[in-house]
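**Student:** this one's sequence-less:
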């Protein structure tokens, strides 16, 4: 009977088929916006953070890299945890951990506490973020409801980026601690609503590749530590050499584990196609260039051009608009033009903008010297990044779209901290070679500030080199527009699978 308890339970657990706007989409898209916003505002807070806590240049970089390493290194495992133990449970656990870590970030008393809390934030995001997207498919019925929910979820990336620049800048004006503490009430609200709005998914008991996830994260961390600390501790330091050796050993062990694991995070069969390998490399280097560029431009405009955090955030808004405009153009051209030429065009625009940016100094002004390059670099990144995820899933069955999309996300996320470790070492070495020093810009004399600015702009040369590697990788991609069009259709079909 329609009013039986069994029928009522089935109805309550059925995917939403009509009204999309409600608690469920607020919870899922809210998490996405919070994670994106957190990554954006951290760049704006680097200069105030360094001044307040007395961070070294390497410590400042660790504020970004500790989060990104944990997020990228554990993202694949985070998605599997949702499958194994229930996505609703893991979503709530991830958001709860992210919220607690945000509180610890806001209350941090020193460099070590802040970096550890940022890493914990990354762990929470690695569990909650992939689970949130998967929950969209199980919470909303296939068809218009799910399509609308996915569109809202995806839009939060753009909204979070823009909001992060404005809200983050405004909060940092008061105190950098607020950019983390604001996550606490938001996270508590999301957890409370999640208990009521989300439906639990079926649990699939499968072998979890925990050793693989840990080894990959530790390996990347060891390499990043060596490259980040090398300029200040000395490249011959036992700690630097030991961290590099340990990192390489851990990565080698990770490759061995992946070959023997029952359910590997990184199935090597997915890398049989050389075009796909080239695609992942291009994603890695474009992600590295973007991550490092935003960090050093934010530092340059605050430490050298004396912008407030809010003004710095507003100055970055044209970058987001340039990226969005290019994404719109590229999504249409990707099915008509060979993807490698789109990516290469975007990379060339990036290189030109970055090399021009490397010539800036303290006498530069925003409208005359920064406005056009900021838009141009954003446009170049957007033009390059849109075709690449489609190339990652071109020519594969729907069952492999999820794993390949996840690997592409990991490549982009890990590209950031690994590139920043190298580029940050370049910047610090350049500053020190010119007689500069590490630490608070407000305490530096004019000569030291000039050296600091030279280091920041030299970092943009490193970003341009990253873009060059991305272009070389793009030349090796041989997917056709028809294959990209099929990938677009397959991606939409995969999103429609319950």
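**Tutor:** Okay, I see it. Owing to the predicted nature of the structure, the values given are computational and were not obtained by experimental measurement. Numbers count the residues shown, from 1 in each chain.

**Student:** Could you use CA atoms for every contact and neighbour count after this?
**Tutor:** Will do.

**Student:** Just give me the neighbour total for the residue nearest to residue 235 when sequence neighbours are not counted.
**Tutor:** Distance criterion C-alpha to C-alpha, 6 or more residues apart in numbering; nearest residue to residue 235, sequence neighbours excluded, is residue 241 at 7.3 Å. Each residue near residue 241 was counted by other C-alpha atoms under 10 Å, and the total is 19.

**Student:** close enough to count as contact, residue 241 and residue 234?
**Tutor:** No - shown here, residue 241 and residue 234 do not form a contact pair, counting by C-alpha atoms under 8 Å, at 9.6 Å.

**Student:** and residue 302, which of the three is it?
**Tutor:** helix (DSSP: H, G, I helix; E, B strand; the rest coil).

**Student:** and the nearest residue to it once chain neighbours are set aside, how many neighbours does it have?
**Tutor:** Among residues not flanking residue 302 along the chain, residue 308 sits closest, at 6.2 Å (C-alpha to C-alpha, 6+ apart). Residue 308 has 18 neighbouring residues, counting by other C-alpha under 10 Å.

**Student:** let's bring in a second one:
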């Protein structure tokens, strides 16, 4: 077995980048950058109550801290991948990391809601250039075979474990309030500021360690980028606004946002069909196996974003745990994901990826369904309250979920770039990341709307039942609010499990890639690899 850290100083990088001198350092920089942009989707989760209090966020605006990042990340990913293909993947990678570090600095010093959400959107833009080119750099740096399989496994592990690492790191940072030059810095601000030195170091190191890729002349699809990004932003805004009972589905601006979003996305499809060099070439989605992998990588993050968002709020706001303890409660997820990634990287060389991803979807569905059974007492005569046990109601499912997610993330990441020509490497990986971020943003917006409405309905129902006791005369009690929130969260978890089960079925039914072809980079129509 050849170790990824071995170097080959006598072979210059060819057009595909194979023969790179420092494979270990290259992989370390690529995966550090990927871990940073992925964990930033969740690192602020644990800090949400503190950000809400400091910057006066409303409850319905709170999910935008997550979705503002995810939407600009997903909306500009295809552009970032295309720029990498045209101008060089290392250049685009370094540009993205630099923008990400600057945006993190702005977020760390945000003074109001608009400034923070703006910095999150700018972080997403930087991530959109860094992430797709990171994956494409693996494809061009490592030759097909065991080395590339292990490199993809490490990369996919970072993508999967990044969410949990973000929660753990976010808990530790949020719980601290260091004093710098006589000024106490709120812990939640550190969840942004920590990216500044990491992003700067990765960008600097990339200039010396990574080789530049071959350039492929082309034109940027600006109309496609605008219609796709603006359409998604408008659609998610409409869904989020509808979830606020102050507005609802009948509100004129809710309807306007939804109609405009739908029209812009329809325009995106028309634009892509007519431009000479579309941002989303039809040939990328024409392959059935790849289309199935993309579909799964849209559904799975939708469930995972929602699970992390609501579970962190349940643990802190309902169970009353501190930020640090909340982060530690997610540590088993990270540990299982790391260990399991090693197993899956070997399994994918022996079992077809569609089967592995299908099993993974069903396992993850069982895990999240288990979370949907969190107990609460809404029997009015017997009292109202919540008594959730971490050991019984959370831990088993936190440990089971990464087993399913690992199978899906690693198998589908490798499936997406199977039989993709070097010229399309950046755009193919950009679509993969787009599906993850757009799926996560749309999923969180939709399921948060369902969950919050379900929660409000439950609180109203309980207050009607307790009216005779005067319990809600001055507003719902903490016990009633706790039951209402858990009811809403478990409703969200249930629909997450439905999404994951659907992802599993899609993988088994439509991804027919053979593991023999996947491991060798071959198969009918495979692009020849340069050595």
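**Tutor:** Thanks, I have the structure now. Being a predicted model, the structure only gives us computed values, none of them experimental.

**Student:** quick one: which helix or strand includes the residue nearest to residue 235 of structure 1?
**Tutor:** helix 238-260 (DSSP states H and E).

**Student:** Show the contacting residues for the equivalent of residue 298 of structure 2 over in structure 1.
**Tutor:** Taking TM-score structural alignment, residue 298 of structure 2 has residue 284 as its aligned residue in structure 1. Each residue near residue 284 of structure 1 by C-alpha atoms under 8 Å, 6 or more residues apart in numbering is listed here: 411-416, 470.

**Student:** which ones among these are found in helices?
**Tutor:** Of the positions in these, 411-416, 470 sit in helices, assigned by DSSP state H.

**Student:** Now render the residues you listed as a markdown table, adding distance to residue 46 of structure 1 and neighbour count.
**Tutor:** Below are those laid out as a markdown table (distance: C-alpha to C-alpha, whole Å; neighbours: other C-alpha atoms under 10 Å):
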| residue | distance to residue 46 of structure 1 | neighbour count |
| --- | --- | --- |
| 411 | 24 | 23 |
| 412 | 21 | 24 |
| 413 | 19 | 24 |
| 414 | 20 | 24 |
| 415 | 20 | 27 |
| 416 | 16 | 25 |
| 470 | 27 | 27 |
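
**Student:** Name the nearest residue to the equivalent of residue 223 of structure 1 over in structure 2, sequence neighbours excluded.
**Tutor:** Here residue 223 of structure 1 is matched to residue 235 in structure 2, going by TM-score structural alignment. Nearest residue to residue 235 of structure 2, sequence neighbours excluded (C-alpha to C-alpha, 6+ apart): residue 261, at 4.6 Å.

**Student:** Packing partners of the helix or strand containing the match of residue 223 of structure 1?
**Tutor:** Counting by DSSP H and E, the element that carries residue 235 of structure 2 is helix 222-243. Applying 3 or more C-alpha pairs under 8 Å, 6 or more residues apart in numbering; DSSP states H and E, we find helix 222-243 of structure 2 packed against helix 64-87, helix 252-274, helix 425-465.

**Student:** what's the mean deviation for it versus structure 1?
**Tutor:** In this overlay with structure 1, the average offset of helix 222-243 of structure 2 from its partner residues is 1.3 Å by mean C-alpha distance after the TM-score superposition for structure 1.

**Student:** Give me the angle between that helix and helix 252-274.
**Tutor:** Between the axes of helix 222-243 of structure 2 and helix 252-274, defined by axes from the mean of the first three to the mean of the last three C-alpha atoms, to 10 degrees, the angle is 150 degrees.

**Student:** Go through helix 222-243 of structure 2 and flag the buried ones.
**Tutor:** Buried positions in helix 222-243 of structure 2, judged by neighbour count with 16 or more other C-alpha atoms under 10 Å: 224-243.
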